[in-house]
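*Asks:* Give me the fold of what follows.
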Amino acid sequence: MAASSMPIPLPPRTPTPPPDDTVDSEPGPSVLHQHSAVSFDPKALSPSPLLLSSDMALADARLSPPSTPPSLNPFNFQPAMLAKSPIVKSNIIGQRRGHKYKHSSVMTMDQKVRFYWSVCHMFVAGYTAWKGGHSAAIQALSHLIFYDGLGALLCVLVEVFSNFEVWGRSSLVHPFGLQRMEVIAGFALSILLIFFGFDLISHNAKHTLEGIGHAPHHPHSHDPVSSGTVELTAVLAIASTLVSAVALKNHARIGKAMRFAAMKSLPSVLSNPSHFLTLSCSATLLLLPLVSLQTYQRVDKVLSLSIALAMLFLGVHLAMNVGSMLLMSYPSKEVPSVIMDIASDPLVRSVDQAKFWQAHYGLGIANLKLRVEAGDEALVKLRERISSLIRNRLSGGYGSGGQKWEVH
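*Replies:* Coordinates of the predicted model:
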């Protein structure tokens, strides 16, 4: 009885695991149950509309895909208006680029005109030689016109090459750029002028010996050229020379190497010996139809021989001047007087070394080694005075268009 009165102990309660916050993934849309801040009333007959709306809002938020931040688009699909202004063409010949390069030109319009005119100048020489017939003076004039045409063509080609940077760029192989090629071409022209002179002398000697011999090779005498042909060839020679010299200035470069001190007082056209010789010969030919036939034949031979000797003299003079450039020297009568003026400066004690040489038509170099007694400021002023003296005496002064001198 005592045992039955004792309380029966309760069996131990099995511990329940804590509820999982996460919900296993199942196929289909997953809904996560969240506790709402609104209290749940178990005695209510219907759920609270506030609780229902909040639960549905949370469910919609869970069902909707997460919003991703906007990514940067590398492409711009917005319409854009291109500029309608015309493309500006570059006038710098060496900087033209693009697929339209074939439409560009290495010559300016002025250079094209001068090039075509130099070709026409040589055609005038050919026409003069063709119409000259057996006139020795007209044949000599054709040689002069052809030489002028070649000189004009050389000047145009040099200006075309100077459009490129490599023409004046110095390198180890070419310290003065490619401008020395112009000196070589000028030397070739001087040799050609000497050859023309000897050719005219040989023709005159041949005709003279044929006339002296008892049995000439040509039994018939040569008929003189008609007066109209002589006048036409003379007028063409004068016109072509004046157009090349005055209007186009084709012979400015070669004329610098052919100028003589005795001709500096003449006008610019006549100061070039080649122009002077061509114009004087053409003017003399205009007077030939006014004389008799016998006088015409004598004057024709004398005029041809005079032109041949003048071409020899000019060719030798030009070859010496251009050859001095090739040998890197400067033979001038002004150099000793310039050295004396430098030595007479009160700051200069003595001139140990003085070398003057010309690299090409546009550049001369003076290397001086002096003993001076002056400070830094006085030395700078002395250098300026010597540089100004050399430029004024050897290149004609500032603004005269002479060659450039570098003093070291």
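*Asks:* contacts, neighbours, all on C-alpha from now
*Replies:* Will do.
*Asks:* Sketch out the helices for this structure, chain order is fine.
*Replies:* Assigned by DSSP state H, the helices in the chain fall at 49-63, 109-132, 136-161, 180-212, 227-242, 252-258, 273-287, 293-326, 334-343, 376-394.
*Asks:* Give me whichever of those helices is most buried.
*Replies:* Stretch with highest mean neighbour count among the helices of the chain: helix 136-161 (a mean of 23; mean count of other C-alpha atoms under 10 Å).
*Asks:* re the thing from before, just put the helices of the chain in CSV and tack on distance to G401.
*Replies:* Putting the helices of the chain into CSV (distance: least, C-alpha to C-alpha, whole Å) gives the following:
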stretch, distance to G401
helix 49-63, 90
helix 109-132, 20
helix 136-161, 16
helix 180-212, 18
helix 227-242, 21
helix 252-258, 10
helix 273-287, 19
helix 293-326, 19
helix 334-343, 18
helix 376-394, 11
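*Asks:* between the ones you listed, which one is nearest to E406?
*Replies:* Taking C-alpha to C-alpha, helix 376-394 is the member of the helices of the chain nearest to E406, at 7.8 Å.
*Asks:* what's the angle from that closest one to helix 334-343?
*Replies:* Relative orientation of helix 376-394 versus helix 334-343 (axes from the mean of the first three to the mean of the last three C-alpha atoms, to 10 degrees): 160 degrees.
*Asks:* Could you also give me the structure for this second sequence? I'd like to compare it with the first:
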Amino acid sequence: MASSSLPIPQPPRTPSPSPDSQDQRSLAPEPQYDPKALSPMHGIMQSERLNVNAPNMAPTSPTSPSFGAFPTHGSNTNAGSGTVDPNPFNFQPMALAKSPVMKSNIGQRRGHKYKHSSISHQIFLEPPPRAPLALPASLPIPTLKECRSSMSKDQKTRFWWSVCHMLIAGYTLWSAHGSLAMMALSHLILFDSLGALLCVIVDVLGNFEVWKRSSVRHPFGLERAEVLAGFASSVLLVFMGMDLISHNLQHWLESSPGHQPHHSHEHDRVSAGSVDLTAILAIGSTLVSAIGLKNHARIGKSMRFAYIESLPSVLSNPSHFLTLSCSALLLILPLLSVSLYSWLDKLLSLSMAISMCILGSRIVKTLGSMLLMSFSGNGVNDVMRDIQADPAVTAIDDARFWQVHYGLCMANLKLRVTGTEETLIKLREKITSLIRNRLGGGYGSGGQKWEVTLQFTAERL
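*Replies:* This next block holds a predicted model:
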């Protein structure tokens, strides 16, 4: 059998380099850069091909590689003899590992963090470090026990007087005996006593740091709480005035012809020609609270009536003016006849009720604008007209006037100006003085404190 006599082919074997290959590699020229090649690695790749084919190639020119001399599968042509190597591959046995191969992650990053990225160092820059805020996040609010322990002797005296003032208001209401004017007086005294008590509470809270010091939670301290309390008492004054108006309507319907009243309203509170001690007590308590505690003083500064502004300090306050005038008229009424007393009592009660509604609505409007961070005073238009008339001011971009609480107002203006630096400094001083004198009442007048912020945009002519 001819086929059995042929030798069995062995698997191809990878030729091992001959000792002469080291010498030939050392003699191989350095790769040169070809500027006409498409890739800068062209010369390096050709030098590597020369080193691979060096043992199998005939000695040719080192700079002219011979393509087609690479070994093909199953055959390898030697450059010198032209014989075929039956074993072009060299297979070696290898033992497989039983345990799974663990890939090392040394030098690798998990995920992508912009801060440590090489690209992020060029694009995403870290913000510059900022200094911590000078304002604290919040300040402790005193408890009732802390407020009581911090009260001085004068503050305790004023507190107990405000309690006595409220008791006088209750006694005035109990001694009205069908007099609508005395009932209106009792409501006014109650409003004055609430104002006196509020002044004492404000004075006690002023002992603590949280009242005036600003924080992140309370930018203007707790002084705006006084505005809120005054707003609530003014709403109560409006409701008391409306209650008196309803009582007057009820009495007018009962006294109309053809209607039999359910109960008589005879004037038996005081005898004719006598002095009304309740009215004297109301006048005395009002003067003590107005002069000693200065209740409603802040409301009187923030809300002024032109008709009574020229009167003395006590009477210039609208709340004190109503209480004292009503008490003085009640002292005169017993000197009149009974029939005339009845008509004047109803007329005085109705006029006081309407005055309470007007006064309460004005206070609600003024304090409501404070709570909404706006300014409801007069004189803003005049100030803006004077600022616009200045030759250094070309335009007013923005102007905001607002009141934080009774003692602090703020003005923020953004202006377009022209002139030298010295002119702008004088203009800043002029506008600040103008706002403080026109709106705050001037230095030493006891008006509101104004903080003025100006922003200038210089324009070239």
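*Asks:* Could I get the TM-score for this pair?
*Replies:* The pair, once superposed, lands on a TM-score of 0.72 when counted by TM-score structural alignment, normalised by the length of the first structure; 309 aligned residues with a C-alpha RMSD of 2.1 Å.
*Asks:* Once you drop chain neighbours, what's closest to K355 of the first structure?
*Replies:* In space, K355 of the first structure comes closest to N367 once its chain neighbours are excluded; the distance is 5.2 Å by C-alpha to C-alpha, 6 or more residues apart in numbering.
*Asks:* Out of the helices of the first structure, the one nearest S350 of the first structure is which?
*Replies:* Taking C-alpha to C-alpha, helix 334-343 is the member of the helices of the first structure nearest to S350 of the first structure, at 6.1 Å.
*Asks:* Show residues contacting the closest one.
*Replies:* Here helix 334-343 of the first structure makes contact (C-alpha atoms under 8 Å, 6 or more residues apart in numbering) with V348, R349, S350, V351, A354, F356, I386, L389, I390, R393, L394.
*Asks:* what range in the second structure matches it?
*Replies:* The aligned range for helix 334-343 of the first structure in the second structure is 379-388, by TM-score structural alignment.
*Asks:* Figure out how far the matching stretch is from the centre of its chain.
*Replies:* How far stretch 379-388 of the second structure lies from its chain's middle: 29 Å, per C-alpha atoms, centre = their mean, to the nearest Å.
*Asks:* Likewise for stretch 364-383 of the first structure?
*Replies:* In terms of C-alpha atoms, centre = their mean, the centre of stretch 364-383 of the first structure is found 35 Å from the chain centre.
*Asks:* show me the contacts for S175 of the second structure.
*Replies:* Going by C-alpha under 8 Å, 6+ apart, S175 of the second structure touches R269, T278.
*Asks:* Could you check how far the alignment partner in the first structure of it is from L290 of the first structure?
*Replies:* Under the alignment (TM-score structural alignment), S175 of the second structure pairs with K131 in the first structure. Counting by C-alpha to C-alpha, to the nearest Å, the gap from K131 of the first structure to L290 of the first structure is 19 Å.
*Asks:* quick one, what contacts the residue opposite F191 of the second structure in the first structure once aligned?
*Replies:* Under the alignment (TM-score structural alignment), F191 of the second structure pairs with Y147 of the first structure. Neighbour list for Y147 of the first structure: L189, L193 [criterion: C-alpha under 8 Å, 6+ apart].
*Asks:* what do you get for R180 of the first structure?
*Replies:* Residues in contact with R180 of the first structure, defined by C-alpha under 8 Å, 6+ apart, are A359, H360.
*Asks:* Just give me the match in the second structure for it.
*Replies:* With TM-score structural alignment as the criterion, R180 of the first structure lines up with R224 in the second structure.
*Asks:* Repeat that for V299 of the first structure.
*Replies:* Using TM-score structural alignment, V299 of the first structure lines up with L344 in the second structure.
*Asks:* now do A319 of the first structure
*Replies:* So A319 of the first structure corresponds to V364, using TM-score structural alignment.
*Asks:* any idea how far S227 of the first structure is from the match of S175 of the second structure?
*Replies:* Per C-alpha to C-alpha, K131 of the first structure is found 12 Å from S227 of the first structure.
*Asks:* Check L327 of the first structure too.
*Replies:* Distance of L327 of the first structure to S227 of the first structure, computed by C-alpha to C-alpha: 48 Å.
*Asks:* repeat for V166 of the first structure
*Replies:* From V166 of the first structure across to S227 of the first structure, the span is 52 Å (C-alpha to C-alpha).
*Asks:* What of I138 of the first structure?
*Replies:* As judged by C-alpha to C-alpha, I138 of the first structure and S227 of the first structure stand 12 Å apart.
*Asks:* Same check on N250 of the first structure?
*Replies:* For N250 of the first structure, the distance to S227 of the first structure (C-alpha to C-alpha) stands at 31 Å.
*Asks:* For the second structure, which strand extends over the most residues?
*Replies:* In the second structure, taking DSSP state E as the definition, the longest strand is strand 393-405.
*Asks:* tilt between it and helix 421-438?
*Replies:* 40 degrees.
*Asks:* Tell me which other helices or strands strand 393-405 of the second structure touches.
*Replies:* Contact here means 3 or more C-alpha pairs under 8 Å, 6 or more residues apart in numbering; DSSP states H and E; on that basis strand 393-405 of the second structure packs against helix 224-254, helix 338-371, helix 380-388, strand 408-417.
*Asks:* Trace S387 of the first structure over to the second structure, please.
*Replies:* Under TM-score structural alignment, S387 of the first structure pairs with T432 in the second structure.
*Asks:* Now for Y101 of the first structure, how many residues are close by?
*Replies:* Y101 of the first structure is flanked by 9 other residues according to other C-alpha atoms under 10 Å.
*Asks:* tally of neighbours for Y443 of the second structure?
*Replies:* Using other C-alpha under 10 Å, Y443 of the second structure has 12 neighbouring residues.
*Asks:* Which residue in the first structure aligns with it?
*Replies:* Counting by TM-score structural alignment, Y443 of the second structure lines up with Y398 in the first structure.
*Asks:* Against G402 of the first structure, how distant is the residue nearest to its match when sequence neighbours are not counted?
*Replies:* With C-alpha to C-alpha, 6+ apart as the measure, N392 is the residue that lies nearest to Y398 of the first structure, at 6.9 Å, once sequence neighbours are left out. Applying C-alpha to C-alpha, the value for N392 of the first structure to G402 of the first structure is 10 Å.
*Asks:* Once aligned, what mean separation remains between the longest strand of the second structure and the first structure?
*Replies:* Aligned to the first structure and superposed, strand 393-405 of the second structure gives a mean residue distance of 1.2 Å (mean C-alpha distance after the TM-score superposition for the first structure).
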